[in-house]
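*Asks:* okay, structure incoming, though there's no sequence with it:
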């Protein structure tokens, strides 16, 4: 029987409310999908794209249009050289295949729209199935299954990654992490699933390294299992190590150009990550081999420590640059005006300074779940403790990561959903009926906690005295820049977050986009907007800029504050220099467009 199937002859009807759990999961999926789709239905799915979603669509179009598989540059960003992207083709490939499959039936535009709905919905369905399977695996019972799925549908921090238009990569990474946890929970009894567990970890890292702390935590848990138990789990541990190492070594040449195999790329799948994953898998295989001849706990501890020292030492020698701060290479002005304002990268202390009312919705549920799961681990029989360990370890890692970058809270909430329901079923078996757990889950869900935080905003404002911040810029969507299609192809200086939208909607080139490898383009844009007219004119000339775009509805207050006589400030108050000619393209005046007079 498949572990994703919830069919069982032993599930009492009273636990299911008279209906099979699969029915309720399907109903919750439909309800959640409709809820997530409402904004896209109202405003159009293309306007639901985030900057990263738009950039992914550009990459997919380029791939379909003939750009090379190993060519990871965005050639229309920061001309003339382009910008190297740190994303892999693993997400581009299925999106391109879906578009090419449907294009003959409904045309390119409609096909893209369908893909923007279907892809996130498919991954959302997979996420709910995995959450249900993990909840059942933890308890060998159907009781926590429906409550876990209810929690997943109410996980606000994660749901943004499953809305229509969400095609960047975070939803796939969440699914792969859930799959890895489910497979890891069965490692003790299944060699094939042990190997697949290693494969899912490699696939996630090949897409992006955001889940590295959680995947590393699962790997450490498997290492710990073998060190503690030895021979009874040797085949399974070896299979995990082989799956992790082999898949990493196969994915590298399949995804990376040969010129990058030894490059110190610390922000994406590349040599440093392959060293850790392949090296870790091979180390585990060596430990298993040593244990065949020296079968003692002490020898396993010594061999683990020695191999870990060699692996970490090799990493530090070969890729010492990877231990530097991730944005150390950026121009200080880019850090000040961009990095420090990236919403998903802010820390918990910074979140408390800016919008403390959002903290309960992001952090309380995962932390609460961690506490309950640890108690469930303590209360469990010895034979069940590892499955709890491989749930707790990645959850703890994600919570720790989210303290520095709030993006970790999304995956933490989704991982917490099955663990919370399962831990309550273990800790309070007399209370744990499906109905009781559903009610309690709804009360403590991230959705309910977010509402509680908003209700408590006046009190939190008194306690934390948050810094005043402006609202989100109204200039964000593809329709906002659609009028630029009327202009002849040229090079555009536009706000950072408008760059991907312009690339999707037009054939223009842009200088700035919200990507840390775009340091040159972002620096050029910021220095242009800070510059007084003579210096601004020189920058425009040096960069061969054709058009300048600003958000007339909300000028950049931070730049204006730093340079009251700079170009941004002058354009905002209607005092453009003579080398810029205003073009009235946008009837709503959300964006302002100037042609550069040569």
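*Replies:* Structure's in. What do you need? None of these values were measured; they are calculated from a predicted model.

*Asks:* can we go C-alpha only for contacts and neighbour counts from here?
*Replies:* Noted.

*Asks:* quick check: residue 46 vs residue 483, distance?
*Replies:* Look at residue 46 and residue 483: by Cα to Cα, to the nearest Å, they are 15 Å apart.

*Asks:* neighbour-wise, which of those two wins?
*Replies:* A count of neighbours by other Cα atoms under 10 Å puts residue 46 above the other of residue 46 and residue 483, at 21 against 17.

*Asks:* pasting the second one now:
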């Protein structure tokens, strides 16, 4: 095998190198997740609440619930819980489940779907990353990229693990395709159309990527102003495809009765206003390309149009400027932003879990530094694609300082950026620093791919955590001892009932049992947050009032769990200390503690009589 640097410092190699790296990446993914398949197939153990709720939605769709009916009717009865998700993700999951049901039991079919779907998406993502890196930066860059995609915990364990059936994996693929459309050479109109269509799909699936998709438009606009070859054609393709496809997808997945309802958390009139404006912007820019030729004139024209668009859309977007939680009561918004892990900024996470925060920031920071180095050291004609990757990597890094939930921004581009920069650094002549090359690059590569090497070291522990660092429990990790299907076996023989349970047990009850719930971590039901938190972390009266409001039949907790403080009502119930207005129910053993509500005793307690 021959490896040789090209004039720009990039390292080229044989196709065999890339094929071998691709197989290694598949092997890494398989080895990392092989053991987890046992719990998935045996107990239907899933990564988090969203995965459980997604499978519940798929089950309901297969059971006959309407395509446009996005209400989970067993949550928050009798009205149900409205979800802001897309049937476009439910559809392939339902198709796979239906296929497997022809050969096996429904529960096993669901487990097979939950195992196969993320694996298929991972292979698709790997193929996209490898193909694009190979076309733009060479096969060695592609080899680095696919190995990073498989080995990086942020991707392998957060986005594509077995059981991950929520929409974030689809969004990561969509973002990777949009970024690819900006850097792939040739056929600019087709590349732009591809990017615009995928961007529309991404918006239909969820709005978490809207900033990335907007940045793609900004990048194309800047390239147009600077008269970058093909940029105007890409921009018009991107804008027209996005503006044309978004309304069609909106109509496909949205109940016609809700077409006029503005929503801040899903594809709806406010977002369609943005996509339509983007289409108009791109079309006007394209039509004026011959008459407006100077960079200064193009920049001025783009600025005027952007100001006009913002002025026109401002009234429509005003309810959504503060994000999807803007319409929630302040106390519920504070609860979400302070206690739900994905809603924290990385700065807040540093205070709670320095290791995890560092694992999020360090890879993107190192890749950004490598790309900046590559940008400075490359010839002018080889900087375009590197600049694009750097912009999106920096956006991913900046996004972490807003909320951890947007870590998908950086994860989508991380393998591409790492592959491009590492291949360039390996192929570059280091001059008098050649001695450092063999030592420095492997260290950087390891820290990008597996930052845990640093965060789990004694040096990190001594420097950042310290011996007296308080341990802050995460809301997302509560009730883990009660998260498997077999733990709920004792509830199967009980007539369907309404259960008040902690926040993290609600979706499990929906998935594993026929019962209804009053608590789930979804922002369209503020009361569901209170029911799953305050009712258990507060006083006896807090729970009693929630029971009176919800009219729940039973209360359920996980044995030995601490809900808030040790003396909270939930913590005491988990220890078996039950008030007179709750009656323990025998569920046959296990960690689930179930109690029936005695309304005759509850009413006098709440009323103070």
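*Replies:* Great, that's in hand. None of the values given here were measured: they were computed from a predicted structure.

*Asks:* distance of residue 478 of structure 1 from residue 139 of structure 1?
*Replies:* Distance of residue 478 of structure 1 to residue 139 of structure 1, given as Cα to Cα: 47 Å.

*Asks:* who's more crowded, these two?
*Replies:* More crowded of residue 478 of structure 1 and residue 139, by other Cα under 10 Å: residue 478, with 24 against 21.

*Asks:* ok, and the closest non-adjacent residue to the more buried one?
*Replies:* Leaving aside its sequence neighbours, residue 478 of structure 1 sits nearest to residue 501 (Cα to Cα, 6 or more residues apart in numbering; 5.1 Å).

*Asks:* sticking with that neighbour, tell me its helix or strand.
*Replies:* Assessed by DSSP states H and E, residue 501 of structure 1 sits inside helix 499-505.

*Asks:* am I right that residue 267 of structure 2 is in contact with residue 206?
*Replies:* Yes. At 7.3 Å, residue 267 of structure 2 counts as touching residue 206 under the criterion of Cα atoms under 8 Å.

*Asks:* which of those two has more neighbours?
*Replies:* residue 267 (28 against 19).

*Asks:* the more buried one pairs with which position in structure 1?
*Replies:* Aligning on TM-score structural alignment places residue 267 of structure 2 opposite residue 269 in structure 1.

*Asks:* any idea which helix or strand carries the closest residue to that match other than its chain neighbours?
*Replies:* Nearest residue to residue 269 of structure 1 in three dimensions, chain neighbours excluded: residue 206, at 5.1 Å (Cα to Cα, 6+ apart). Using DSSP H and E, residue 206 of structure 1 falls within helix 191-207.

*Asks:* if you count neighbours, what's buried in that helix?
*Replies:* Within helix 191-207 of structure 1, the residues scored as buried using 16 or more other Cα atoms under 10 Å are 191, 193-207.

*Asks:* and if you look at stretch 181-188 of structure 2?
*Replies:* Across stretch 181-188 of structure 2, burial judged by 16+ other Cα under 10 Å covers 181, 182, 183, 184, 188.

*Asks:* what does stretch 443-463 of structure 1 give?
*Replies:* Applying a neighbour-count criterion of 16+ other Cα under 10 Å, the buried positions in stretch 443-463 of structure 1 are 444-450, 452-454, 457, 460-461.

*Asks:* who touches the one helix or strand residue 594 of structure 2 maps to?
*Replies:* In this assignment (DSSP H and E), residue 594 of structure 2 forms part of strand 592-597. Here strand 592-597 of structure 2 makes contact (Cα atoms under 8 Å, 6 or more residues apart in numbering) with 482, 487-488, 552-559, 573-574, 576, 581-587.

*Asks:* ok, the residue nearest the centre of structure 1 - contacts?
*Replies:* Central residue of structure 1 (Cα atoms, centre = their mean): residue 170, 3.1 Å from the mean position. Applying Cα under 8 Å, 6+ apart to residue 170 of structure 1 gives the contacts residue 161.

*Asks:* how about it, what's its match in structure 2?
*Replies:* When structure 2 is aligned by TM-score structural alignment, residue 170 of structure 1 is paired with residue 168.

*Asks:* picking up where we left off before, and the helix holding residue 501 of structure 1, which stretch of structure 2?
*Replies:* Counting by TM-score structural alignment, helix 499-505 of structure 1 lines up with residues 506-512 of structure 2.

*Asks:* could you look up the SS state of residue 209 of structure 1?
*Replies:* Assigned with DSSP: H, G, I helix; E, B strand; the rest coil, residue 209 of structure 1 falls in the coil class.

*Asks:* now do the same for it: its match in structure 2.
*Replies:* In structure 2, residue 209 of structure 1 lands on residue 207 (TM-score structural alignment).

*Asks:* which residues touch that match?
*Replies:* 265, 266, 267.

*Asks:* ok, now with 10 Å
*Replies:* By Cα atoms under 10 Å, 6 or more residues apart in numbering, the contact list for residue 207 of structure 2 reads 84, 85, 171, 213, 264, 265, 266, 267, 271, 324.

*Asks:* again with residue 280 of structure 2
*Replies:* Residue 280 of structure 2 is in contact with 236, 239, 240, 243, 274, 286, 305, 309, counting by Cα under 10 Å, 6+ apart.
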